[in-house]
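Peer 1: could you look at this predicted model? Sequence included:
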Amino acid sequence: MAERSVILTYETIRQWCLNFGQTYANELKHRRSHTGDKWHLDEVFLTINGKRSYLWRAVDQYGNVLDILVQSKRNKKAAKKFFRKLLKGLQYVPRVIITDKLASYSAAKKEIMESREHRQHKGLNNRAENSHQPTRQRERSMRRFKSPGHAQRFLSAFGPISDHFRP
């Protein structure tokens, strides 16, 4: 843009990201190849305006982020909502689900994906645990998220785009 004598401010670029970031992320999500059949699910807490929220994340065996959801609870109802969102967006079910030992996953899986294998083990879920690291780094550089809606909007676009640029 500088070669063409177009002057841009940081605010202009921020507005472009708000307007076109999610559209770009959705296109990348639709164009990616078929993801793996082994899903790693994990949740991590975020502090947003002094209140604890939970970031639920699903990753396949190759490390591709399938979906995320920011919620205020970490119970069976929240896990069911996350499973429904995952299945709606991907239109297929996994062969194996790997989680930590949170009981909400088992209860929600029995109702939504009862025929799938479910492995609960702390050490097997490292793929999902490691996928939280770029989010934590980004959260620190942004000086935390301001609202759950802002966190959901940013992270749902940030996941697919960062996977695209860092294979």
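Peer 2: Structure received.
Peer 1: okay, CA-based contacts and neighbour counts for the rest of this
Peer 2: Will do.
Peer 1: which element, helix or strand, includes the residue positioned nearest the centre of the chain?
Peer 2: Closest to where the C-alpha atoms of the chain average out (CA atoms, centre = their mean) is Ile68, at 2.6 Å. For Ile68, the element it lies in under DSSP states H and E is strand 65-71.
Peer 1: comparison target below:
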Amino acid sequence: MQERGVAVDHSTLNRQVLKYAPEIDKRIRPFLKPTNDPWRVDETYIKIRGKWRYLYRAVDSEGNMLDFMLSAKRDGKAAARFFRKVLGAKHTQTPRVITVDKNAAYPVAVEELKQDQILKAQTKLRQSKYLNNVLEQDHRNIKRIVKPMIGF
């Protein structure tokens, strides 16, 4: 815009992003590559407006991001809400195996989803401290960006 002699403030760009990002997201989702069977799910904490929030993220076996969600709490309800969000996306299929860390909220959430028949009964929940290293290492990139900013 500067090359064309138009002065644009950063708040103008932010308004455009807030206006058009949901529409772009809605139109792009159907064209995303379908996911693989095994999923890896993990959460990390980040500071947003001075308050600590939990960032839930899910990736497939190839490391492709399925979805993410911010939550104020790290409990079974938040985990179930995140799983519902990911399973409701058009590009995801029901996973065969979900690998999570030792957080006690995940078994509660998975059982709730199985009872509501949102998740298949054959879906296994694998709790392992070390099998989520792909996702755990990816948290480093988020922390590296957030730390100098002292949060979002």
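Peer 2: Yes, it's here. Here the structure is a predicted model, which means the values were calculated and not measured.
Peer 1: the strand holding Ile68 of structure 1 vs structure 2 - mean distance after superposition?
Peer 2: Mean deviation of strand 65-71 of structure 1 relative to structure 2 after superposition (mean CA distance after the TM-score superposition for structure 1): 1.1 Å.
Peer 1: packing partners for that strand?
Peer 2: In terms of contacts (3 or more CA pairs under 8 Å, 6 or more residues apart in numbering; DSSP states H and E), strand 65-71 of structure 1 is packed against strand 51-60, helix 76-90, helix 148-165.
Peer 1: tell me what the first one is packed against?
Peer 2: Judged by 3+ CA pairs under 8 Å, 6+ apart, strand 51-60 of structure 1 is in contact with strand 38-48, strand 65-71, helix 126-131.
Peer 1: so which of these is the most surrounded?
Peer 2: Of these, the one with the most neighbours on average (mean count of other CA atoms under 10 Å) is strand 65-71, at a mean of 22.
Peer 1: mind checking how far it is from the chain centre?
Peer 2: Computed by CA atoms, centre = their mean, to the nearest Å, the separation of strand 65-71 of structure 1 from the middle of its chain amounts to 3 Å.
Peer 1: can you give me the angle it makes with strand 38-48?
Peer 2: 40 degrees (axes from the mean of the first three to the mean of the last three CA atoms, to 10 degrees).
Peer 1: and for strand 65-71 of structure 1, what span of structure 2 is it aligned with?
Peer 2: Mapping strand 65-71 of structure 1 onto structure 2 (TM-score structural alignment) gives residues 65-71.
Peer 1: what residues does the matching stretch touch?
Peer 2: 35, 53-60, 78, 82, 85-86, 92 (CA atoms under 8 Å, 6 or more residues apart in numbering).
Peer 1: over to stretch 34-44 of structure 2?
Peer 2: 54-62, 66, 91-101, 132, 135-136, 139.
Peer 1: can I have the buried ones of those residues as a PyMOL selection?
Peer 2: Burial among the contacts of stretch 34-44 of structure 2 is assessed by 16 or more other CA atoms under 10 Å; the matching PyMOL selection reads:
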select buried, resi 54+55+56+57+58+59+60+66+92+94+95+96+98+99+100+101+132+135+136+139
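Peer 1: tell me how far Tyr130 of structure 2 lies from Thr94 of structure 2.
Peer 2: 23 Å (CA to CA, to the nearest Å).
Peer 1: do Lys19 of structure 2 as well
Peer 2: In terms of CA to CA, Lys19 of structure 2 sits 31 Å off from Thr94 of structure 2.
Peer 1: could you do Arg144 of structure 2 as well?
Peer 2: To Thr94 of structure 2, Arg144 of structure 2 is 32 Å away according to CA to CA.
Peer 1: what of Gln137 of structure 2?
Peer 2: Counting by CA to CA, the gap from Gln137 of structure 2 to Thr94 of structure 2 is 25 Å.
Peer 1: cool, and Tyr45 of structure 2?
Peer 2: Distance, Tyr45 of structure 2 to Thr94 of structure 2, using CA to CA: 26 Å.
Peer 1: please pull up the equivalent of Arg127 of structure 1 in structure 2.
Peer 2: Checking TM-score structural alignment: Arg127 of structure 1 goes with Val134.
Peer 1: what sits closest to that match if chain neighbours are left out?
Peer 2: In this structure, Val134 of structure 2 finds its nearest non-sequential neighbour in Gly63, 7.4 Å apart by CA to CA, 6 or more residues apart in numbering.
Peer 1: is that neighbour in a helix, a strand, or coil?
Peer 2: Look at Gly63 of structure 2: counting by DSSP: H, G, I helix; E, B strand; the rest coil, its state is coil.
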